[in-house]
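**Student:** sequence first, then the predicted structure, then my questions.
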Amino acid sequence: MFTPSSHDVRRFFCESYRKFTENAVLQPMEAIAADWIREHPEYHEVLADLEAAIARDYSVEGGQANPFLHLSMHLSIAEQVSIDDPPGIRAAAQDLTRRLGAHEAHHQIMECLGEMIWASQRSGRPPDGAAYVECVRKRAS
């Protein structure tokens, strides 16, 4: 299993941004990343400078959102929806998307994903996919 470091993730998004801005050929995952990067112009300056991106600290104490975490969550959700894992996430996400549009739906799903991860870490149990899907369903209704 591939477990990228935070530097690997930052390189991936910065490289995807560079290719996007240069109209270069994108690998499939880079193309998905570029779609979400396009939706977040507030991150373009950060993504344009790889060395600064790698050096920057996005700790909670710093008070700034981590654009790499945010974009990674967009990619995770896109993957989950594409393979319907956990089961039911595709339909729940589609319902939410019809209601709010794709970008806002993803942001709502991120809240549910964050809740699931937090609950898992707090309890020491595996993530509860069914609770995650139910959270998304509730937001869709």
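**Tutor:** Great, that's in hand.
**Student:** from here on, contacts and neighbour counts on C-alpha atoms
**Tutor:** Noted.
**Student:** and stretch 79-94, what's buried?
**Tutor:** Gln80, Val81, Asp84, Gly88, Ile89, Arg90, Ala92, Ala93, Gln94 (16 or more other CA atoms under 10 Å).
**Student:** ok, and here's another one to check against it:
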Amino acid sequence: MFSPSQADVRRFFCGVWAKSSTSQPMEAIETLAAGWIEEHPEWHAELADADAAVKRNYGDGAVGGNPFLHLSMHLAISEQCSIDQPRGIRQAVELLAAKRGSLHEAHHETMECLGQMLADAQSRRQAPDGDVYVASVQRRATRS
């Protein structure tokens, strides 16, 4: 199992941004990450300085305030959808994207559901419940 440190994750995203900015060849995961980075121009300057990014304290790690947590969640949701794990997440995110007219916006809403599932599991000291997570995304996709 791959278990990168916080510094590893930050250097990965900063490296991806450096490669993307200079049109260097990238691995598949880097190409995916670069796409999500492009969607967040508010963090481009921050991603340009890996040393400063590694040293920065993002406080409580709120998804919207920590570019590395946020981008990691985009990658996690992309991977979940690619393998449909938990079962049904691909369809739920696709429905939400269609409703919102934006995969990016659908991911942001899905992040809220994912974060809530993880917080609930942690507070109960139980494994995350993928069915509850998928149902939460589905509810957002079917609400008027």
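**Tutor:** Happy to help now that I have it. In this text, all values refer to a predicted model and were calculated from it rather than measured experimentally.
**Student:** hang on, Trp43 of structure 2 packs against Pro67?
**Tutor:** Yes. Counting by CA atoms under 8 Å, Pro67 is a contact partner of Trp43 of structure 2 at 6.8 Å.
**Student:** ok, those two, which is more surrounded?
**Tutor:** The neighbour count for Trp43 of structure 2 versus Pro67, taken as other CA atoms under 10 Å, is higher for Pro67 (23 against 15).
**Student:** in terms of contact, does that one touch His44 like I think?
**Tutor:** No. Judged on CA under 8 Å, Pro67 of structure 2 makes no contact with His44 at a distance of 9.7 Å.
**Student:** Ala65 of structure 1: what's its closest spatial neighbour, skipping adjacent residues?
**Tutor:** Of all residues not flanking Ala65 of structure 1 in the chain, Tyr58 sits nearest, at 6.9 Å (CA to CA, 6 or more residues apart in numbering).
**Student:** now do the contacts for that neighbour.
**Tutor:** Applying CA atoms under 8 Å, 6 or more residues apart in numbering to Tyr58 of structure 1 gives the contacts Gln64, Ala65, Asn66.
**Student:** the nearest residue to Val9 of structure 2 once chain neighbours are set aside: how many residues sit nearby?
**Tutor:** Of all residues not flanking Val9 of structure 2 in the chain, Phe68 sits nearest, at 7.1 Å (CA to CA, 6+ apart). Residue neighbour count, defined by other CA under 10 Å, stands at 24 for Phe68 of structure 2.
**Student:** same check, this time on Ala52 of structure 2
**Tutor:** Ala52 of structure 2: 12 neighbours (other CA under 10 Å).
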